[in-house]
Structure formats: structure tokens, C-alpha cells
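**Q** let's see this in three dimensions:
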Amino acid sequence: MLNFIHQHRHKEPQVKRNPLLNLIRDNMSKPRSSVVKASDDQVTMYLYDAIDPWWGISAESFVSQLAAIDAPTINLRINSPGGDVFEARAIVTALRQHSSNVIAHVDGVAASAASYIALAADEVEISDGAFFMIHKAWTIEMGNADDLRTTAALLDKIDDSIANDYAAKTGKSKDELLALMTAETWLTAAEAKDMGFADRIAAAGGTNDAARWNLSAYANVPKALTAPPAPEPNRDRSTLERRMALLERIAP
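**A** All right, here's what the predicted structure looks like:
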């Protein structure tokens, strides 16, 4: 998901119909947990949140914790609905450059930006019952036709970059992967392994709680992951409402 925020000019607020803002709003009450736990020669990091510099796990906080680790093995446990593409890209770069052997464990869901963070690891293990999702980047934009074409070109470049990551891991062609991204494809653990996104399937472990997220912003969520919407959170609500109101007033 591409999470730079601009707003189309409309007479009525569009927040409820905007998938980017819905994903952030509906999951902001979930606990943030880029927590590091250490044992003798292994460290476990948890990416159990949306990837977002305001309402979830930021690249700054994640990478600073990662940089402090010198254990031979890092177990990166993932249960995330996705988030900001550029924050995720910074996390990917840090993981690839780290000297430790990184094992990604998809405990619940690795959706959107979380999917290519998983693929930055040296090994990918997905729990039986977990899901892996890939799709094309989203954004919100305003402006004239030239502005919109420029943004569309940027989105194409981002999709191409992400497809390269998927191709490097799976060995599949970029055209095939871009078609899967266009369709917003959700993969079971077995499908993720068969297609090369995961190296192996683990017995259920971690939380394996993919249904904790409100994924209604996405179009093709499997029934196994649908759940009643979480109640509106009180924490940070006033700040979020001010941010939403600002988005509605961007256009002159």
C-alpha cells in the first residue's frame, strides 16, 4: 500500500469510502509491538501491527531496534495488515543489510507491504492457517490530469519494484506476479509455499491470529479472516479526527 496522503476534491467527505484511511482507522487500536526478546544466540522481533509512521510500527523504531541486534539469528514474527510502502521499503533494506540470519515467521497474515518485508528474510516460514496477500499499490491524489498521470507513473514504478522482489523469491515472471497483484491475491499457507513465497509450513505457532485485523479495506478477504468491525477506539481518536478533517480541506 502506498500511503502518501492527498485528497481528491469532493463536496462530501470520502473517508468512509477510502481504503487507505479505512485500513489505518480500523486498526489503530491494535497494540504496537516491534518488541525485541533475546535468548542466548537468537533474538525475536514482532511485527504485529500496521506499518505506518503515525499509527503503527514505523521504520525508524523498527530499524533502530534491528541495528542493536548482534545475535546470529533473528526470528521476525509477522502478523500485519500492511501499511506504508516507503516505511516498509526502509525496513526491507535494513533487513537485507543485517549480518544476522533472518527467519520470517508469518504467524497470522502478511498482507500488502508486510508481504515483501517477509521476503527480505533469508528464510520464510508460514504457519498452517496463516495467509499471505499481494496487491498493487494504493494512494490518494488530487490535481489536474498531468498530476494524476505523474502519480499513476509513480504507482507503476512501485508495483514494478515490488514485483521484482516477488520474482526474485518465487522465480515466477513479473507479468504473472503483476496479474496476481492486480487481482489482490490471498494465499493460504499451502499456496504460498507452492508458489515459492514461503520456504516451509510450520505447525500452528505464535498467535496465528490473522482474524484480529479489520481487513474490510481490501476487496477479496477470505471468509476465514472476516470478523465484526472493532469498536471505534478512544485512544488518539481526537488526533485522528483532526487529521481526517485536514485531508478534507486540502483542496482550495
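**Q** please make it C-alpha for all contacts and neighbour counts, starting now.
**A** Will do.
**Q** stretch 170-188: end-to-end distance?
**A** Its start and end residues considered, stretch 170-188 measures 15 Å (C-alpha to C-alpha, to the nearest Å).
**Q** then stretch 106-125?
**A** Across stretch 106-125, first to last residue, C-alpha to C-alpha, it's 6 Å.
**Q** for it, the distance to its chain's centre please.
**A** 9 Å (C-alpha atoms, centre = their mean, to the nearest Å).
**Q** now stretch 172-192
**A** 15 Å.
**Q** quick one: buried residues of it?
**A** 174, 177-178, 180-181, 184-190, 192 (16 or more other C-alpha atoms under 10 Å).
**Q** how long is that stretch end to end?
**A** Start-to-end, stretch 172-192 (C-alpha to C-alpha) is 13 Å.
**Q** what lies in contact with it?
**A** Contacts with stretch 172-192, where a contact means C-alpha atoms under 8 Å, 6 or more residues apart in numbering, come from 126-136, 159-160, 163-164, 166-167, 198, 201, 219-222.
**Q** now, which of those lie within strands?
**A** 126-127, 131-134, 201 (DSSP state E).
**Q** next SSE after the top helix by length along the chain?
**A** What stands out as the longest helix in the chain, according to DSSP state H, is helix 145-170. Heading C-terminal from helix 145-170, the first helix or strand you meet, by DSSP states H and E, is helix 174-182.
**Q** the inter-axis angle of that following helix versus helix 145-170?
**A** Orientation note: helix 174-182 sits at an angle of 110 degrees relative to helix 145-170 (axes from the mean of the first three to the mean of the last three C-alpha atoms, to 10 degrees).
**Q** quick revisit: any buried residues in the longest helix of the chain, and which?
**A** 151, 155, 158-160, 162-167, 169-170.
**Q** can you redo those residues as TSV with distance to Y116?
**A** TSV is the format used below for the buried residues of helix 145-170 (distance: C-alpha to C-alpha, whole Å):
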residue	distance to Y116
T151	22
L155	16
I158	12
D159	12
D160	13
I162	7
A163	9
N164	10
D165	7
Y166	7
A167	11
K169	10
T170	12
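**Q** another for comparison:
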Amino acid sequence: MDIEIRGEILDDDWGEWYEWLGYSCTYPRKVINQLKLANGEPITVKINSPGGDIFAASEIYTELRGYSGEVTINITGIAASAGSVIAMAGKSRMSPTAQIMVHNVSTGTYGDYRDMDHASEILKNANDTIANAYMCKTGMSREEALELMNNETYLSAQKAKELGLIDEIMFEDDNKVNLSALSNLKMNKLYNSMAYSPVDLIKNLKNRFNDESHPIQSQKNKDDFLLEQKAKSLINLMKIGGIQ
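**A** Predicted coordinates:
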């Protein structure tokens, strides 16, 4: 069963209003109901969210961590802010084109200096609690997690994997096959048989076609010869382009 974490992450009341208005959003009650329907069967959580309410994200994270069945998390677009917290709730994979963003908790407040000092302490405490999600997933220290948050860090799939924030990069095996094919092309003996620059190729063609005794004078031989020269020319252009 697929569970989608899309759009803004909201509390239940705001989430139902957003949904009624047709906006893409995620809220705890919606996820909890889907988990009940899954009833212990394996689930795949697909995340593409800019974040939102950190308490709603914490509730969703906790429900996923406590789910009795297998949880696989796929980050397909961006798992930012509160969305990155949810991404820490299970075994995770990330698209090579996706990103994770982690940063400090923020809020709005008003009042005198005592209110501002109090708000600052609340935010620092919230940062500590959110850092736990990254620490539990990766084994990194609190200081390392808070540094990532302080720097408002955007992470590619490769960097996220290096830090342990994800377990796999999607399609990585397919990418390796493609790179291997390129490597085989590089090692092909034809690559080393290139003896002509484009200018040399033209001169060679002209000389051979003007030579009545040359075996390529038949049309079939001419076609075969042109095909051979095109292949050599292509390899030469690849070398010029920097593929070593």
C-alpha cells in the first residue's frame, strides 16, 4: 500500500480544510487512517513535501516508527523541514534527482523581551527534539545534527547517503549498468584503431573513390567502406569531446 506525504504538513483541522479546498496536503489523521487500512501489510511512504507543522510531522513520524508492518520510504521530490523528519521513520530510498533539506524550527511571536527570550528557549528545545530524528536514523552526534540544521542544509541523494540519512539511491544499479556500458565502449579495440582526423577522412575517401583499381568501386563495397569510415569518424569525435 502506498501512503503519500505531499504538499504542506498540517494539523488535522487545517488539513481537512485544505483538502476540502482542493489543496495538496498531509495531516496525521489521514495517515493514521491509511495505516489502519494497511493493517500490518508492507507500506511505501512517498514523500514530496516542503514541510510544515513540526508537531504534526512528529505525530506522523511516531506512527510510522510504531507501525507493525514493513515501512519503506521513497523520497521522490523534496523532503524539506518537517518533511525530512518523516523521512527518517524507516528504511529509505531517494531519487537521484530529489533533495533533503534540514533546518531549525521557526515560529512567529510578539511581546516584550521576556516573551522573545522565552520563544528562543522554546525554539532551541524544539531543535533538540527534532535533531533526535536525524540522530536515531544516522547515529550522528547531537552537535552534528544541530550543525546541519543551523546551516539550513540542502542534501543531494549522494550526500544524504554518505551521512546515513537514506539507505539507498533509487535506480543506482541501473546507473551502474549504463556506466559499465560506457566503460566497455572505452575499452573497445575500435577505439584504438582510429587513424583519421575529419580532414584525413575526406582526403582518404577522395583518393580511394578516384582509384579505379580499388575494390571499393562497386556500390556495395562503397557502402560498406562509408559505414566503416563513419564508425571511425564517430570514435574520433568522441575522443575530441574528451571521453578518455
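**Q** thinking again about what came up before, give the buried subset of the contacts of stretch 172-192 of the first structure as a ChimeraX selection command.
**A** Buried subset of these, written as a ChimeraX selection, criterion 16+ other C-alpha under 10 Å:
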select :126,127,128,129,130,131,132,133,134,135,136,159,160,163,164,166,167,198,201
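**Q** identify the residues contacting the aligned partner of A118 of the first structure in the second structure.
**A** Mapped onto the second structure by TM-score structural alignment, A118 of the first structure lines up with A87. A87 of the second structure is in contact with 47, 61, 73, 75, 79, counting by C-alpha under 8 Å, 6+ apart.
**Q** and the gap between A87 of the second structure and I169 of the second structure?
**A** Using C-alpha to C-alpha, A87 of the second structure is found at 14 Å from I169 of the second structure.
**Q** likewise E16 of the second structure?
**A** Taking C-alpha to C-alpha, one finds E16 of the second structure at 33 Å from I169 of the second structure.
**Q** can you pull the contacts of the counterpart of T73 of the first structure in the second structure?
**A** Using TM-score structural alignment, the partner of T73 of the first structure in the second structure is P42. Listed by C-alpha under 8 Å, 6+ apart, the contact set of P42 of the second structure reads 1, 69-72.
**Q** from these, which land in strands?
**A** Residues of these located in strands (DSSP E): 71-72.
**Q** conserved subset of the contacts of P42 of the second structure in the first structure?
**A** Among the contacts of P42 of the second structure, the contacts conserved in the first structure (both residues aligned by TM-score structural alignment, their matches' C-alpha atoms under 8 Å) are 1, 69-72.
**Q** and these, which of them are buried?
**A** Buried among these (16+ other C-alpha under 10 Å): 71-72.
**Q** and which of the kept ones among the contacts of P42 of the second structure is nearest to L182 of the second structure?
**A** For L182 of the second structure, the nearest member of those is T72. The distance, counting by C-alpha to C-alpha, is 32.0 Å.
**Q** could you find the counterpart of the closest one in the first structure?
**A** In the first structure, T72 of the second structure lands on I103 (TM-score structural alignment).
**Q** what residue in the first structure is paired with C136 of the second structure?
**A** Checking TM-score structural alignment: C136 of the second structure goes with A168.
**Q** mind checking how far that match is from I162 of the first structure?
**A** From A168 of the first structure across to I162 of the first structure, the span is 10 Å (C-alpha to C-alpha).
**Q** then Y48 of the first structure?
**A** Counting by C-alpha to C-alpha, the gap from Y48 of the first structure to I162 of the first structure is 21 Å.
**Q** again with L76 of the first structure
**A** The gap separating L76 of the first structure from I162 of the first structure is 20 Å, by C-alpha to C-alpha.
**Q** next: L119 of the first structure.
**A** With C-alpha to C-alpha as the criterion, L119 of the first structure and I162 of the first structure are 10 Å apart.
**Q** for the second structure, which segments count as helices?
**A** For the second structure, the helices defined by DSSP H cover 12-21, 28-38, 54-65, 82-86, 113-138, 142-150, 157-163, 172-187, 189-192, 198-210, 219-240.
**Q** what's the mean deviation for the second one versus the first structure?
**A** Which is helix 28-38 of the second structure. When the first structure is superposed, helix 28-38 of the second structure averages 1.9 Å from its matched positions, counting by mean C-alpha distance after the TM-score superposition for the first structure.
**Q** what is the orientation angle of that helix with helix 54-65?
**A** The directions of helix 28-38 of the second structure and helix 54-65 differ by 10 degrees, with the same axes, to 10 degrees as the criterion.
**Q** next, the buried residues of helix 28-38 of the second structure.
**A** 28-29, 31-32, 34-35, 38.
**Q** packing partners for it?
**A** helix 12-21, helix 54-65 (3 or more C-alpha pairs under 8 Å, 6 or more residues apart in numbering; DSSP states H and E).
**Q** which of the ones you listed is buried the deepest?
**A** Comparing those by mean neighbour count (mean count of other C-alpha atoms under 10 Å), helix 54-65 ranks first with a mean of 20.
**Q** no more questions from me, cheers.
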